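A.B. asks: Kindly generate the corresponding structure for this input.
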Amino acid sequence: MKKVRRKVGKYEVGRTIGEGTFAKVKFARNTETGESAAIKVMSKSTILEHRMVEQIKREISIMKIVRHPNIVRLHEVLASQTKIYIILEFVMGGELYDKIVQQGKLSENESRRYFQQLIDAVAHCHSKGVYHRDLKPENLLLDAFGNLKVSDFGLSALTKQVPGLLHTTCGTPNYVAPEVLSNLGYDGAAADVWSCGVILFVLMAGYLPFEEPNLPALFERINAAAFKCPFWFSAGAETLLHKILDPNPKTRIRIEEIRRDPWFVRSYVPVKLGRDEEVNLDDVQAVFDDIKDKYVAENSETTEGGPLTMNAFEMITLSQGLNLSALFDRRQDYVKRQTRFVSRQPAKVIIASVGALAESMGLKVHCRSYKMRLEGASANKAGQFAVVLEVFEVAPSLFMVDVRKAAGDTLEYHKFYKNLCEKLSDIIWKPAVSVPNSGLLRQMTC
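C.D. replies: Take a look at the predicted model:
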């Protein structure tokens, strides 16, 4: 069996850290600076087949325009003959969604801090004529210092390209504003403010303000703004939420008014922005052009062996700094959409065990080398549920299995992953003694 480690231009490409219908996001390292990055990889043929050229151009253009400390930064865009690579800032703290699930709900002070950073980022987008249209905790990342970063501008609108009212119905139903559902056109800024209000409610409550088992009932509740704040919300937070979750976009509070609200301004430190960087969008078209001298070098280094080896640098970034305990603590893992366990069983035994278990659960198994995709119908039969597993060698006779959701509901994934770990308990390694970080790092890189 061969091990392959790829390079794209100056970036060494590692494990997959996210996967969607049309793109994969991979961890990478800039070999010139040593800095980590995330690379969004898209096939040119897939983009053309699904007529997504304009959408991808728009996403790239928007990310070049909205440079802000609380927005994931786009470093550069590269292209090979077959693929487009969007090089992004690597945000190592995970999704805000995971933190909510793990803690149940956040304190009012912590919720306010994230909300202040969210409002700063959204205000900056609006000042550039950009409307996100899919704001939700899954699209809010946290950096190593706990600061919020807005991500995923795939559904965003740029008013220079779409003047006047917006008409595309998009976003996640529970977070979408009532006027977006009306098909009569809507103001992108007001719609984003509504989504920010839903996020604030979720941060403080630990559950959604609008939730029903079917879409017609959900839309009816959203249109009526039928929600109730739990008893632990302060009067100031509740007052602000009712101003934000106003079903009438014309009377809904605006961002400049939110920034003057007494509850909002408590401990508020506005972001200080430097001089606007000059943004050149001429290269956006170039990544789609068939000009060979613009192509980036794409190389694969192949060696004999088993699964791909994960080096110490990747281990450190994977574990949020030098605290490697999260890699081995089963209690921390299952709340995330990308999770992992460690085994001392041979890689082939791990793959065979997972495959047999998946088939017993009624899932289709697709296996290539040391990577598997498990597919089946979602629990509510409304779509597909899919999980991807990949085996990495982190030390001789020590393997890490990376598990991530590829399609389906996040809560359904949580249940699946917990069930998977329970049934694979005989192959999951649980260290009896906590090993100091420095020793564990040596063990993983020997």
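
A.B. asks: CA only for contacts and neighbour counts going forward, please
C.D. replies: Noted.

A.B. asks: ok but Thr168 is inside a strand, no?
C.D. replies: No - read with DSSP: H, G, I helix; E, B strand; the rest coil, Thr168 is coil and lies in no strand.

A.B. asks: how deep is it tucked in, by neighbour count?
C.D. replies: Around Thr168 there are 15 other residues, counting by other C-alpha atoms under 10 Å.

A.B. asks: In contact with it, which residues are there?
C.D. replies: Contact analysis of Thr168 by C-alpha atoms under 8 Å, 6 or more residues apart in numbering lists 180, 183, 185.

A.B. asks: What sits closest to the second one if chain neighbours are left out?
C.D. replies: This means Asn183. Leaving aside its chain neighbours, Asn183 sits nearest to His167 (6.4 Å; criterion: C-alpha to C-alpha, 6 or more residues apart in numbering).

A.B. asks: now do Lys371
C.D. replies: Excluding the flanking residues, the one nearest Lys371 by C-alpha to C-alpha, 6+ apart is Glu390, at 4.3 Å.

A.B. asks: Could you report the separation of that neighbour from Arg330?
C.D. replies: Noted for Glu390: a distance of 18 Å to Arg330, by C-alpha to C-alpha, to the nearest Å.

A.B. asks: Which of these two has more residues huddled nearby?
C.D. replies: In this view Glu390 and Arg330 are compared by other C-alpha under 10 Å, and Glu390 has more residues nearby, 22 against 17.

A.B. asks: which SS state does that one fall under?
C.D. replies: Going by three-state DSSP: Glu390 is strand.

A.B. asks: Another for comparison:
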Amino acid sequence: MSLSSENSACAGAAINELPEIVIDVKSEKEYKRGKFLGKLEEEIDIHKHLRHEHVVDFHSHFEDDTNVYIILELCSRQFLKEMQKCREKLTEAEVRYFLRQLLLACEYLVEEKVIHRDLKPENLLLTGDMKLKVADFGFATRVHNPGQLKKAICGTTNYMAPEILTKKGHSYEADVWSIGCI
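C.D. replies: Next up, the predicted model:
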């Protein structure tokens, strides 16, 4: 049986409609040490349930004997950090444009009872049409009860809220602090 050129064109069109993806490879050796494997499982569990225009899409994940593969939306532009490096500074209009999108993403995370805990320019990606997407939920956690405070010290020091550094307990406000640092 052979395919006609008409059928081939249809198959080609279907292939071109597949989403562009990136595969984040996590070495299982690094994560098999105690709590780190649980943290990777939590990252996957949190991210796979998030659906928002300003959060990187989670497509699926799988593992083999050595690695865990997380299949994510490809953000074909650069990290916001790289954009800042290339251009000495962003215009006020650009800052407002990106800040609005980041705030919408964070508002959604609060609705989903998720604290990101590592918001920084390297975790803010840009799509081909310059939409901001929050990425990397490796330090993210869920808030299970209203008023619950988390005690873990995590994130990137330059963007960490004082309550994280002082171990006083933190919640969603830690992400607000990080936004101010960005």
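
A.B. asks: TM-score, when you put one on top of the other?
C.D. replies: In this superposition the chains share a TM-score of 0.85, using TM-score structural alignment, normalised by the length of structure 2; 169 aligned residues with a C-alpha RMSD of 2.2 Å.

A.B. asks: picking up where we left off before, separate out the buried members of the contacts of Thr168 of structure 1.
C.D. replies: For these, a neighbour count by 16 or more other C-alpha atoms under 10 Å gives the buried set as Val180.

A.B. asks: Closest one of the contacts of Thr168 of structure 1 to Lys364 of structure 1?
C.D. replies: Nearest to Lys364 of structure 1 out of these is Val180 (C-alpha to C-alpha; 37.0 Å).

A.B. asks: all helices of structure 2, in order?
C.D. replies: Along structure 2, the segments classed as helices by DSSP state H run 5-16, 28-31, 35-48, 80-86, 92-111, 162-165, 173-181.

A.B. asks: so can I have CSV of the ones you listed showing distance to Leu132 of structure 2?
C.D. replies: Rendered in CSV, the data for the helices of structure 2 read as follows (distance: least, C-alpha to C-alpha, whole Å):
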stretch, distance to Leu132 of structure 2
helix 5-16, 24
helix 28-31, 29
helix 35-48, 17
helix 80-86, 8
helix 92-111, 6
helix 162-165, 26
helix 173-181, 13
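
A.B. asks: which residue numbers in structure 2 go with whichever strand or helix holds Val349 of structure 1?
C.D. replies: Secondary structure from DSSP states H and E places Val349 of structure 1 in helix 347-360. Against structure 2, there is no aligned range for helix 347-360 of structure 1 (TM-score structural alignment).

A.B. asks: Now Gly185 of structure 1. Nearest residue, chain neighbours left out?
C.D. replies: Using C-alpha to C-alpha, 6+ apart, the closest residue to Gly185 of structure 1 is His167 (4.6 Å).

A.B. asks: next one: Leu165 of structure 2
C.D. replies: Leaving aside its sequence neighbours, Leu165 of structure 2 sits nearest to Ile153 (C-alpha to C-alpha, 6+ apart; 6.4 Å).

A.B. asks: how close does the one you found get to Lys167 of structure 2?
C.D. replies: For Ile153 of structure 2, the distance to Lys167 of structure 2 - C-alpha to C-alpha - is 7 Å.

A.B. asks: Which position in structure 1 pairs with the residue nearest to Leu165 of structure 2?
C.D. replies: Matched by TM-score structural alignment, Ile153 of structure 2 corresponds to Thr169 in structure 1.

A.B. asks: what's the neighbour count on that match?
C.D. replies: When counting by other C-alpha under 10 Å, one arrives at 16 neighbours for Thr169 of structure 1.

A.B. asks: one step back: what residues does the residue nearest to Leu165 of structure 2 make contact with?
C.D. replies: Contacts of Ile153 of structure 2 (C-alpha under 8 Å, 6+ apart): 164-165, 167.

A.B. asks: preserved in structure 1, out of these?
C.D. replies: Retained contacts for those in structure 1, judged by both residues aligned by TM-score structural alignment, their matches' C-alpha atoms under 8 Å, are 164-165, 167.

A.B. asks: mind listing what's buried in the helix or strand encompassing Lys243 of structure 1?
C.D. replies: According to DSSP H and E, Lys243 of structure 1 maps onto helix 235-244. For helix 235-244 of structure 1, the buried set under the neighbour-count rule, 16+ other C-alpha under 10 Å, comprises 237-238, 240-244.

A.B. asks: so, if you compare the residues you listed, which one comes nearest to Leu441 of structure 1?
C.D. replies: Ala237 (44.7 Å).

A.B. asks: What lines up with the closest one in structure 2?
C.D. replies: So, by TM-score structural alignment, Ala237 of structure 1 is left unmatched.

A.B. asks: for the helix holding Lys243 of structure 1, packing partners?
C.D. replies: Here helix 235-244 of structure 1 touches helix 188-205, helix 262-265, going by 3 or more C-alpha pairs under 8 Å, 6 or more residues apart in numbering; DSSP states H and E.

A.B. asks: Can you say which of those helices is nearest to Leu357 of structure 1?
C.D. replies: Judged by C-alpha to C-alpha, the one of these that comes nearest to Leu357 of structure 1 is helix 188-205, at 34.9 Å.

A.B. asks: In structure 2, point out the residues matching the helix or strand following the closest one.
C.D. replies: Using DSSP H and E, the helix or strand that follows helix 188-205 of structure 1 in sequence is helix 215-223. On structure 2, no counterpart of helix 215-223 of structure 1 exists by TM-score structural alignment.

A.B. asks: Then stretch 285-303 of structure 1?
C.D. replies: Following TM-score structural alignment, stretch 285-303 of structure 1 has no partner segment in structure 2.

A.B. asks: Next, the distance between the ends of that stretch.
C.D. replies: Start-to-end, stretch 285-303 of structure 1 (C-alpha to C-alpha) is 37 Å.

A.B. asks: burial count for Asp98 of structure 1?
C.D. replies: Neighbours of Asp98 of structure 1 using other C-alpha under 10 Å come to 21.

A.B. asks: oh, I was asking about Tyr11 of structure 1
C.D. replies: For Tyr11 of structure 1, the tally of surrounding residues (other C-alpha under 10 Å) stands at 23.

A.B. asks: Can you tell me the closest non-neighbouring residue to it?
C.D. replies: Going by C-alpha to C-alpha, 6+ apart, Tyr11 of structure 1 has Asn30 as its nearest residue, at 4.6 Å.

A.B. asks: Also Trp177 of structure 2?
C.D. replies: Nearest non-adjacent residue to Trp177 of structure 2 (C-alpha to C-alpha, 6+ apart): Ala161, at 5.5 Å.

A.B. asks: what sits against the one you found?
C.D. replies: Counted by C-alpha under 8 Å, 6+ apart, Ala161 of structure 2 has contacts 174-175, 177-178.
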